[in-house]
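A.B. asks: one predicted model, sequence on top.
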Amino acid sequence: MSSAMHKKKIPWIGTGWKMNKLGAEAAGYAASLAAAPADTFEEAKVFVLPPFPYIRDVARILAGTSVSVGGQNMHWNDAGAWTGEISGPMLRDCGAALVEIGHSERRMHFNETDEAVALKVAAAIRHGLLALVCIGDTKEEFAAGGTADALERQTRALFSQVPASASANIVIAYEPVWSIGEGGTPAEPRFANQQHAHIKQVARDICGLDVPVLYGGSVNLDNCRALIAEPEIDGLFIGRAAWQVSGFLDIIRAVKETVRERQPEQAL
């Protein structure tokens, strides 16, 4: 029986803004979240990842809520001659609690390797940041039936620089590369669930822990219920459907409602 069936699901629900929003927009979004009814974020782990210049402002506005704020990338060194880079201590100083690492856009456009991702994961944990590590199969790997192998390779790599005892500070996001961005095709919920189960088993073999795995890739209000209903999907990492605060709040409500409806089954 799946480990997901033994405990109450507290879904992770988050969004990364990529390179979008200026300061006033970021502050307005955060203020709208902060003004949401008090129970909006209960029984969920909600997070937002603004662009670097606005992390401090967003974190300050959301300080009275349970919404976590994080960065979209970081360097593996603490300081030094790394022009344009952001360190773990800098993120912490801005109020970040977590950091996204290894997004497919970083891997594709900025040549990030599995080895670089592993170093960043270790650095994030060293500085008390939750590491939200993105992994995913390309369209070519998916078409060739190589999804499982690609995910195992990336999962093993991301754990390679951290001791098993630190693995509780890692969350994985399965984001099929073919599902991300405008025109992306969302993964079928059952397929995504199978990949989550595989990722969890690989992680369990490595560190002996049940590592949360979120699904990301063209998540929206239309498919969020079907995705979160799958037992191995621990949460959703949302893109453009959450870039307007109303859209984000609608998905949060839908996800929480779906989890509540299914909780008796999941808690067996």
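C.D. replies: Received it, and whenever you're ready, just let me know what you need.

A.B. asks: from now on I want contacts and neighbour counts done on CA atoms only, so please keep to that.
C.D. replies: Will do.

A.B. asks: now the helices for the stretch 101-250 of the chain?
C.D. replies: 104-109, 114-126, 139-143, 147-158, 189-207, 224-228, 245-266 (DSSP state H, counting those that start in this stretch).

A.B. asks: what's the neighbour count on the closest residue to Val213 other than its chain neighbours?
C.D. replies: Residue nearest to Val213 in three dimensions, not counting chain neighbours: Ile172, with 4.7 Å by Cα to Cα, 6 or more residues apart in numbering. Ile172: 24 surrounding residues under other Cα atoms under 10 Å.

A.B. asks: regarding Gly14, what is its secondary structure?
C.D. replies: Applying DSSP: H, G, I helix; E, B strand; the rest coil to Gly14 yields a three-state assignment of strand.

A.B. asks: how many neighbours does it have?
C.D. replies: Quick note: Gly14 (other Cα under 10 Å) scores 25 neighbours.

A.B. asks: what of Gly102?
C.D. replies: Counted with other Cα under 10 Å, Gly102 comes out at 28.

A.B. asks: ok, now Lys7?
C.D. replies: The number of residues packed near Lys7 is 11, by other Cα under 10 Å.

A.B. asks: try the one 3 residues further on
C.D. replies: Each residue near Ile10 was counted by other Cα under 10 Å, and the total is 16.

A.B. asks: pretty sure it contacts Ala44?
C.D. replies: Yes - counting by Cα atoms under 8 Å, Ala44 is a contact partner of Ile10 at 5.2 Å.

A.B. asks: the residue nearest to His75 when sequence neighbours are not counted and Glu265, how far apart?
C.D. replies: The shortest distance from His75 to any non-neighbouring residue, by Cα to Cα, 6+ apart, is to Ser87 (5.2 Å). Distance of Ser87 to Glu265, computed by Cα to Cα, to the nearest Å: 43 Å.

A.B. asks: who has more neighbours out of those two?
C.D. replies: Legend: neighbour count by other Cα under 10 Å for Ser87 and Glu265, higher for Ser87 (21 against 13).

A.B. asks: so what's the more buried one up against?
C.D. replies: Met74, His75, Trp76, Asn77, Asp78, Ala79 (Cα atoms under 8 Å, 6 or more residues apart in numbering).

A.B. asks: secondary structure element holding the residue of the chain positioned farthest from its centre?
C.D. replies: In the chain, the residue that sits farthest from the middle, by Cα atoms, centre = their mean, is Ala81; the gap is 29.0 Å. Take DSSP states H and E as the rule and Ala81 turns out to sit in neither a helix nor a strand.

A.B. asks: below is an additional structure, to be compared with the one above:
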Amino acid sequence: MRIPIIAGNWKMNKTIEEAIQLVKEIKSNLKDGVETVVCVPFTALSEVKKEISGTKLKLGAQNMHWEESGAFTGEISPLMLKEIGVDFCIIGHSERRQYFGETDEMVNRKIKSALKHGISPIVCVGETLEQREANIEKKVVETQILKAFDGIVAEEVEKIVIAYEPIWAIGTGKTATKEEANEIIAFIRKIIMNKYQQEISDKVRIQYGGSVKPDNITDIMNQSDIDGALVGGASLKPEEFIKLVSF
């Protein structure tokens, strides 16, 4: 049985002091049977790790480089994240692809590096509004998945979380209907089944992301193939995030 996973992507928000205060409110209000992750800015990772130590709350980073060290000014390596005690890392978020030129090849390298160092990747895929209106959303997502998982062996797949985030629904207030989200996520599961096998696809956890809020989380989580949510804005408000993880 797949354990639901709710992850908050704080993006470029919260100072260290603000981050500590936020996790203080979250960590004592966690629901059993749901894996809860906070993906905080690099500057707050160490202090948040100290604050959540001994709790069920897991720590995530928002990005990483695939190399362990080197002349990559401004980047963070998997060794640095592992030393802090990071459990998860978001890889290939649409904002990284759009604003910083991340390619499917870079996403693939990052996934392999994260797995090598015992960090579970949260791999983001999703189409633009133009691609959906052109009825090529499945082709776009399939290409992203196949390139992301190139060279990934079956034994590693269940350590990966996939986040389907239609780009047109991120931070816009628009949300794919629960049926639209479940259809694509079921399609992603089928891609994994075809590349590996049924047993593997049954184990991989696939989240939905895109304007997830307390008033739509129950409908989303009641779908057959959706195992969780990657949450943006609502994860910055403790009362909202607590409601989300208590769906």
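C.D. replies: Thanks, I have it. In this text, all values refer to a predicted model and were calculated from it rather than measured experimentally.

A.B. asks: chain neighbours aside, what residue packs nearest to the aligned residue in structure 2 for Ala123 of structure 1?
C.D. replies: Using TM-score structural alignment, the equivalent of Ala123 of structure 1 in structure 2 is Ser113. Closest residue to Ser113 of structure 2 apart from its sequence neighbours, by Cα to Cα, 6+ apart: Trp66 at 5.3 Å.

A.B. asks: secondary structure class for the residue lying closest to Ala116 of structure 1 once chain neighbours are set aside?
C.D. replies: The shortest distance from Ala116 of structure 1 to any non-neighbouring residue, by Cα to Cα, 6+ apart, is to Trp76 (7.9 Å). Of the three states, Trp76 of structure 1 takes coil under three-state DSSP.

A.B. asks: Ile76 of structure 2 versus whatever residue of structure 2 lines up with Trp76 of structure 1, what's the distance?
C.D. replies: Counting by TM-score structural alignment, Trp76 of structure 1 lines up with Trp66 in structure 2. For Trp66 of structure 2, the distance to Ile76 of structure 2 (Cα to Cα) stands at 9 Å.

A.B. asks: equivalent analysis for Arg2 of structure 2, please.
C.D. replies: 31 Å.

A.B. asks: looking at these two, which is more packed in?
C.D. replies: Taking other Cα under 10 Å, Arg2 of structure 2 and Ile76 do not tie; Ile76 has more neighbours (18 against 15).

A.B. asks: pull the contacting residues for whatever residue of structure 1 lines up with the more buried one.
C.D. replies: Using TM-score structural alignment, the equivalent of Ile76 of structure 2 in structure 1 is Ile86. Counting by Cα under 8 Å, 6+ apart, Ile86 of structure 1 touches Asn73, Met74, His75.

A.B. asks: looking at those, state which has the most neighbours.
C.D. replies: Asn73 (26 neighbours).

A.B. asks: which residues does that one contact?
C.D. replies: Ile86, Val99, Glu100, Ile101, Gly102.

A.B. asks: what does the second one align to in structure 2?
C.D. replies: When the two structures are superposed using TM-score structural alignment, Val99 of structure 1 falls opposite Cys89 in structure 2.

A.B. asks: tell me the spacing between the closest residue to that match other than its chain neighbours and Asp87 of structure 2.
C.D. replies: The spatially closest residue to Cys89 of structure 2, leaving aside those adjacent along the chain, is Ala61, at 4.6 Å (Cα to Cα, 6+ apart). As judged by Cα to Cα, Ala61 of structure 2 and Asp87 of structure 2 stand 8 Å apart.

A.B. asks: the two: which has the busier surroundings?
C.D. replies: Taking other Cα under 10 Å, Ala61 of structure 2 and Asp87 do not tie; Ala61 has more neighbours (28 against 19).

A.B. asks: that older thread, I'd assumed Glu115 was in contact with the residue nearest to Ala116 of structure 1.
C.D. replies: No - the criterion here is Cα under 8 Å, and Trp76 of structure 1 misses it with Glu115 at 10.8 Å.

A.B. asks: neighbour count for the two, which is higher?
C.D. replies: Trp76 (20 against 14).

A.B. asks: show me what contacts that one?
C.D. replies: Contacts of Trp76 of structure 1 (Cα under 8 Å, 6+ apart): Ser87, Gly88, Ala116, Leu119, Lys120, Val121, Ala122, Ala123, Ala124.

A.B. asks: number of residues surrounding the last one?
C.D. replies: It stands for Ala124 of structure 1. Ala124 of structure 1: 32 surrounding residues under other Cα under 10 Å.

A.B. asks: the fourth one now?
C.D. replies: Neighbouring residues of Leu119 of structure 1 were enumerated by other Cα under 10 Å; the total is 19.

A.B. asks: how much space between it and Thr138 of structure 1?
C.D. replies: Taken as Cα to Cα, the span from Leu119 of structure 1 to Thr138 of structure 1 is 22 Å.

A.B. asks: and the fifth one, by the same measure?
C.D. replies: Applying Cα to Cα, the value for Lys120 of structure 1 to Thr138 of structure 1 is 22 Å.

A.B. asks: turn the helices of the stretch 101-250 of structure 1 into TSV, including distance to Gly16 of structure 1.
C.D. replies: Listed next are the helices of the stretch 101-250 of structure 1 as TSV, based on distance: least, Cα to Cα, whole Å:
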stretch	distance to Gly16 of structure 1
helix 104-109	13
helix 114-126	17
helix 139-143	22
helix 147-158	20
helix 189-207	20
helix 224-228	16
helix 245-266	11
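
A.B. asks: so for Ala63 of structure 1, which of the ones you listed sits nearest?
C.D. replies: helix 245-266 (17.2 Å; Cα to Cα).

A.B. asks: list the buried residues in that closest one.
C.D. replies: Under the neighbour-count criterion of 16 or more other Cα atoms under 10 Å, helix 245-266 of structure 1 has 245, 248-249, 251-252, 254-256, 258-260, 262-263, 266 buried.
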